[in-house]
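Chemist: Task: produce atomic coordinates for the following.
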Amino acid sequence: MNEEVQFILEATEEGMGAAIAHLEKEFIKIRAGKASPAMLSSVMVEYYGSQTPLSQVSNINTPDGRTISVQPWEKSMLQEIETSIMNANLGFNPMNNGEMIIINVPPLTEERRKQLVKQAKAEAEHAKVGVRSARQDANKEIKGLDISEDLQKNAELDVQELTDTYTQKIDDFLHAKEAEIMKV
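Modeler: Next up is the predicted model:
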């Protein structure tokens, strides 16, 4: 196979892989009833005048499946962290005991589970858009190459095959996440 075509296919596969990696990160943020430090990954705290991720100013642990504990490295940060968690609009009610912040993760209601499934489906659709965009870019590059028509058609078929494979992976991830969310 032509080296240029091979390069385009590898770049396309890399782009599609990035869409899947992004989807996995987004799925980690969608909670499925079990407490996880990743639930607080989007929380930013004002720390010496700059916005800093919560994980860089504290230890975040899960003592059990329903509790997240946040132990700041500086006690003076307790109030700031508590405010930041509330302002992050994650649906948590942090409790400050003077030493650390404790967050009880409430069990999910049926309605909330359905909202989370919708959110997961939206993220999966974004990933599919990323895959299709990579396909479109690859096909455009292939059309721009100075190669035979047969080689061009074969390359486009290879790109479509990659697209189908990655779309199937996204669907598989979505079904697994849906099952995880809906499991009571």
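Chemist: all contacts plus neighbour counts: C-alpha atoms, from now on.
Modeler: Noted.
Chemist: give me the element the residue nearest to Gln152 when sequence neighbours are not counted is part of.
Modeler: Closest residue in space to Gln152, ignoring its immediate chain neighbours: Ile142 at 6.5 Å, by CA to CA, 6 or more residues apart in numbering. Ile142 belongs to helix 110-144 when elements are defined using DSSP states H and E.
Chemist: and the next helix or strand after that helix, what other elements does it pack with?
Modeler: Following helix 110-144 in sequence order, the next helix or strand is helix 149-182 (DSSP H and E). When contacts are defined as 3 or more CA pairs under 8 Å, 6 or more residues apart in numbering; DSSP states H and E, helix 149-182 sits against helix 3-29, helix 110-144.
Chemist: Identify each buried residue in the longest one, please.
Modeler: It refers to helix 110-144. Judged by neighbour count (16 or more other CA atoms under 10 Å), helix 110-144 contains these buried residues: 113, 116-117, 120-121, 123-128, 130-136, 138-139, 142.
Chemist: same check, this time on stretch 6-13
Modeler: Buried positions in stretch 6-13, judged by neighbour count with 16+ other CA under 10 Å: 8-9, 12-13.
Chemist: ok, the residue nearest to Gln152 touching Leu151?
Modeler: No. In this structure Ile142 lies outside contact range of Leu151 using CA atoms under 8 Å: 9.4 Å.
Chemist: To compare against the first, here's the next sequence to fold:
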Amino acid sequence: MAKYDKSDIERRMQGAVESLKSDLAGLRTGRANVALLDPVVVEVYGSMMPLSQVATVNAPEPRMLSVQVWDKANVTAVEKGIAHAGLGLNPMIDGQTLRLPIPDLTEDRRKELAKLAGQYAEKAKIAIRNVRRDGMEMLKEDEKKKEISEDDRKRLEEEVQKMTDKYVAETDAAAAHKEKEILQR
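Modeler: A predicted model of the protein is given here:
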């Protein structure tokens, strides 16, 4: 078994927190986000193209997306592409610009998303505790091989526990922040 390495333990715990933050970023909160239209494809010039190649997407307000179509002839095609993308958005045409009001999330959907955020956080905490267990086992192994004393092992175990507490607290804070964001009207 590997020798105890504090920086490796810390790096692995930090990785679990970063992974959680990335998972939480993917949860929709009912606010306008230009990434919402990334999967939209539009039929223009006889072929299918990503929306980003025929228009500019902005979020001028917290609950509104605006799509500025570059070629006037493609406005209807862009409108159709957005309407058929299954995002629940109803484009309103205003010249070469389409306005997309972002609908409110239902209360049930908000609760579902908040629960999902909690599940993501729990997975991250399990990963952190697994790293802690690995660290503790390495310390016991090092003590058995007479590489460290019993006092050193106990001191280092406290260090590992402090790191664990720190990253579990970070996980809880990230999840609480996301849940608050989701449940906010």
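Chemist: Using the aligned residues only, give the average distance of the helix holding Ile142 of structure 1 to structure 2.
Modeler: Here the mean offset of helix 110-144 of structure 1 against structure 2 after fitting is 1.5 Å, by mean CA distance after the TM-score superposition for structure 1.
Chemist: Please tell me which residues of structure 2 that helix aligns onto.
Modeler: Mapped onto structure 2 using TM-score structural alignment, helix 110-144 of structure 1 covers residues 107-141.
Chemist: mind putting the buried residues of stretch 6-13 of structure 1 in a markdown table, distance to Met86 of structure 1 included?
Modeler: Formatted as a markdown table, these follow (distance: CA to CA, whole Å):
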| residue | distance to Met86 of structure 1 |
| --- | --- |
| Ile8 | 46 |
| Leu9 | 45 |
| Thr12 | 41 |
| Glu13 | 40 |
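Chemist: out of these, which one sits closest to Gly98 of structure 1?
Modeler: Of all these, Glu13 has the smallest distance to Gly98 of structure 1: 50.1 Å, by CA to CA.
Chemist: measure the alignment partner in structure 2 of that closest one to Leu24 of structure 2 for me?
Modeler: Per TM-score structural alignment, the equivalent position to Glu13 of structure 1 in structure 2 is Glu10. Counting by CA to CA, to the nearest Å, the gap from Glu10 of structure 2 to Leu24 of structure 2 is 21 Å.
Chemist: Could you do Ala121 of structure 2 as well?
Modeler: In this view, Ala121 of structure 2 and Leu24 of structure 2 are 9 Å apart by CA to CA.
Chemist: ok, for Val105 of structure 1, nearest residue in space, not its chain neighbours?
Modeler: Closest to Val105 of structure 1 by CA to CA, 6+ apart is Arg66, at 5.1 Å.
Chemist: pretty sure that neighbour is touching Pro37, no?
Modeler: No. Applying CA under 8 Å, one finds Arg66 of structure 1 not in contact with Pro37, separated by 11.4 Å.
Chemist: And the contacts of stretch 57-72 of structure 1?
Modeler: For stretch 57-72 of structure 1, contacts defined as CA atoms under 8 Å, 6 or more residues apart in numbering pick out 33-37, 47, 73-74, 78, 99-107.
Chemist: mind redoing it with 6 Å?
Modeler: If you take CA atoms under 6 Å, 6 or more residues apart in numbering as the criterion, stretch 57-72 of structure 1 is touched by 34-35, 37, 73, 100-105.
Chemist: now swap in stretch 33-48 of structure 1 and tell me
Modeler: When contacts are defined by CA under 6 Å, 6+ apart, stretch 33-48 of structure 1 is touched by residues 29, 51-54, 60, 65-67, 84, 88, 107-108.
Chemist: give me that answer again for 7 Å
Modeler: 28-29, 31, 51-54, 60-62, 65-68, 80-81, 84-85, 88, 105, 107-108 (CA atoms under 7 Å, 6 or more residues apart in numbering).
Chemist: Please narrow those residues to those residing in strands.
Modeler: Among the contacts of stretch 33-48 of structure 1, the residues falling in strands (DSSP state E) are 51-53, 60-62, 67-68.
Chemist: What subset of those residues is buried?
Modeler: Buried residues within these, counting neighbours by 16+ other CA under 10 Å: 53, 60-62, 67-68.
Chemist: And the furthest pair within those residues?
Modeler: For those, with distances taken as CA to CA, the pair at the greatest spread is Pro53 and Thr67 (19.9 Å).
Chemist: could you measure the residue of structure 1 positioned farthest from its centre against Glu161 of structure 1, distance?
Modeler: Relative to the centre of structure 1, the most outlying C-alpha is that of Ser148, 40.4 Å out, by CA atoms, centre = their mean. Noted for Ser148 of structure 1: a distance of 20 Å to Glu161 of structure 1, by CA to CA.
Chemist: cool, and Glu111 of structure 1?
Modeler: Here Glu111 of structure 1 is placed at a distance of 38 Å from Glu161 of structure 1 (CA to CA).
Chemist: now do Leu108 of structure 1
Modeler: Using CA to CA, we find Leu108 of structure 1 at a distance of 39 Å from Glu161 of structure 1.
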